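Student: okay, here's the prediction I keep looking at, along with the sequence it came from:
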Amino acid sequence: MSTLKYLVAYPADVQAQVAQLLQQNTLRDFLLKRYPEPHNIANDKALREYIFDLKNQYLKSSSPLSKVIYDSKLHVVRNALGTHSFVSRVQGNKLKSKNEIRISSVFKKAPEAFLNMIAVHELAHIREKEHNKAFYQLCEHMQPDYHQLEFEMRVYLTQLETHGSIYD
């Protein structure tokens, strides 16, 4: 089951179900039935607006974002959900901080639900730096089916790696 590297944290029976769909070559059909269309957020400007809308809806009083981009250099296995970086610099007598969100360009042609889940994950890091209980509670507040979407996004990555995009 080396093709299931995105699902190693899930129970063996769940992995077996996904492996069976892969073996039967029906994983693409399963995903297309749930997500028939990719999102249309294709460039950095549209991504920035999309994430700023989410931030303004759920995290108005949190630190500002200085950069939001798709990043073709992100390695999907290590940073499957993108990255959030926080940098503090002393400028004069003030401490300036910058928050950046980078999402792998693999998600330019993905279901909007997955992009939303990734955006929620990275936005939650503005308030909670660690993956702790408060972090996941914040993710679920912004995206009630967060955990299901994360699982399905990992199934999507498995499909993408083994058989290509579901939208081709």
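Tutor: Sure thing, it's come through. Numbering: from 1, shown residues only.
Student: C-alpha from now on. contacts and neighbour counts both.
Tutor: OK.
Student: what's the longest strand in this structure?
Tutor: strand 94-104 (DSSP state E).
Student: now that strand: buried residues?
Tutor: Within strand 94-104, the residues scored as buried using 16 or more other CA atoms under 10 Å are 99-104.
Student: and what of stretch 48-68?
Tutor: By neighbour count on 16+ other CA under 10 Å, the buried set for stretch 48-68 is 48, 50-52, 54-55, 58-59, 65, 68.
Student: rewinding a little: report the angle between whichever helix or strand comes after the longest strand of the chain and strand 94-104.
Tutor: Reading on from strand 94-104 to the C-terminus, the next helix or strand found by DSSP states H and E is helix 112-127. Interaxial angle, helix 112-127 versus strand 94-104 (axes from the mean of the first three to the mean of the last three CA atoms, to 10 degrees): 160 degrees.
Student: buried sites along the next helix or strand along the chain from helix 112-127?
Tutor: Sequence order places helix 133-142 as the next helix or strand after helix 112-127, per DSSP H and E. Of the residues in helix 133-142, those buried under the neighbour-count criterion (16+ other CA under 10 Å) are 135-136, 138-140, 142.
Student: second one coming, line it up with the first:
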Amino acid sequence: METYELIRSRRRTLALEITKDCRVLVRAPLRLSQAKIDAFVASHEYWIQTHLEQQRQRAVSAPPPPTPEEIAALKAKAQAILPGKVAYWSAKMSVRPTGLKITTARKRYGSCSGKNSLCFSCFLMNSPEAAIDLVVVHELCHIREKNHGPRFYALLEQYLPDYKERKKLLK
């Protein structure tokens, strides 16, 4: 049986998690017996092995994390490029963002707050220019349409008819 790290809390169910650093976490209710936890882990051994192997392969094939110097360079590039793109597209779209911020977010390239402040990840600068324009226009569209409904996509398509092809450049 695979060794695991046990985290007890006031939850009602058992849960398994494989972390990015290939540890097996088991989350369990406070009063559940160790025998039942061990039986749960043993019954999920195949799942654990499969997902551990997938995580190990991801870890091997993943590029090394960027250095602080690389992040600083990406931030500088973003601060040089994005304000101009936002100004250009917001004039073309007749919208006005209330602010612009550059972050080091890893999960999303851009966001638009409820108060119409835009936020972009510096890692967007690793994408082609067509993809950068897509993210800028996408977030500016959120000033008019706060959700991803049909009207949002109609608006996005009005300014970037090829947005679906551009989206593929982000992956």
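Tutor: Received it, and whenever you're ready, just let me know what you need. The structure presented is a predicted model; accordingly, all values stated were derived computationally and were not measured.
Student: could I get the buried residues of stretch 48-68 of structure 1 as CSV with secondary structure and distance to Ser85 of structure 1?
Tutor: Output for the buried residues of stretch 48-68 of structure 1, formatted as CSV (DSSP: H, G, I helix; E, B strand; the rest coil; distance: CA to CA, whole Å):
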residue, secondary structure, distance to Ser85 of structure 1
Arg48, helix, 15
Tyr50, helix, 18
Ile51, helix, 15
Phe52, helix, 16
Leu54, helix, 18
Lys55, helix, 16
Tyr58, helix, 19
Leu59, coil, 17
Leu65, strand, 10
Val68, strand, 11
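Student: pick out the most distant pair among those residues.
Tutor: Pairwise distances across those (CA to CA) peak at 16.9 Å, for the pair Tyr58 and Val68.
Student: check contacts around the residue positioned nearest the centre of structure 1.
Tutor: Residue closest to the average C-alpha location in structure 1 (CA atoms, centre = their mean): Ile118, at 2.2 Å. The contact partners of Ile118 of structure 1, by CA atoms under 8 Å, 6 or more residues apart in numbering, come to 81-82, 103.
Student: tell me which residue of structure 2 matches up with it.
Tutor: Counting by TM-score structural alignment, Ile118 of structure 1 lines up with Val135 in structure 2.
Student: that older thread, for the contacts of Ile118 of structure 1, which ones persist in structure 2?
Tutor: Counting by both residues aligned by TM-score structural alignment, their matches' CA atoms under 8 Å, the members of the contacts of Ile118 of structure 1 that carry over to structure 2 are 81-82.
Student: specify which member of the contacts of Ile118 of structure 1 is nearest to Gln148 of structure 1.
Tutor: Leu81 (14.3 Å).
Student: quick check: the gap between the residue nearest to the closest one when sequence neighbours are not counted and Gln143 of structure 1.
Tutor: In space, and not counting its chain neighbours, Leu81 of structure 1 is closest to Ile118: 5.2 Å by CA to CA, 6 or more residues apart in numbering. Distance of Ile118 of structure 1 to Gln143 of structure 1, computed by CA to CA, to the nearest Å: 10 Å.
Student: neighbours around Lys33 of structure 1, how many?
Tutor: 10 (other CA atoms under 10 Å).
Student: redo the buried residues of strand 94-104 of structure 1 as a markdown table? Include distance to Gln159 of structure 1.
Tutor: Putting the buried residues of strand 94-104 of structure 1 into a markdown table (distance: CA to CA, whole Å) gives the following:
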| residue | distance to Gln159 of structure 1 |
| --- | --- |
| Asn99 | 32 |
| Glu100 | 29 |
| Ile101 | 25 |
| Arg102 | 22 |
| Ile103 | 19 |
| Ser104 | 16 |
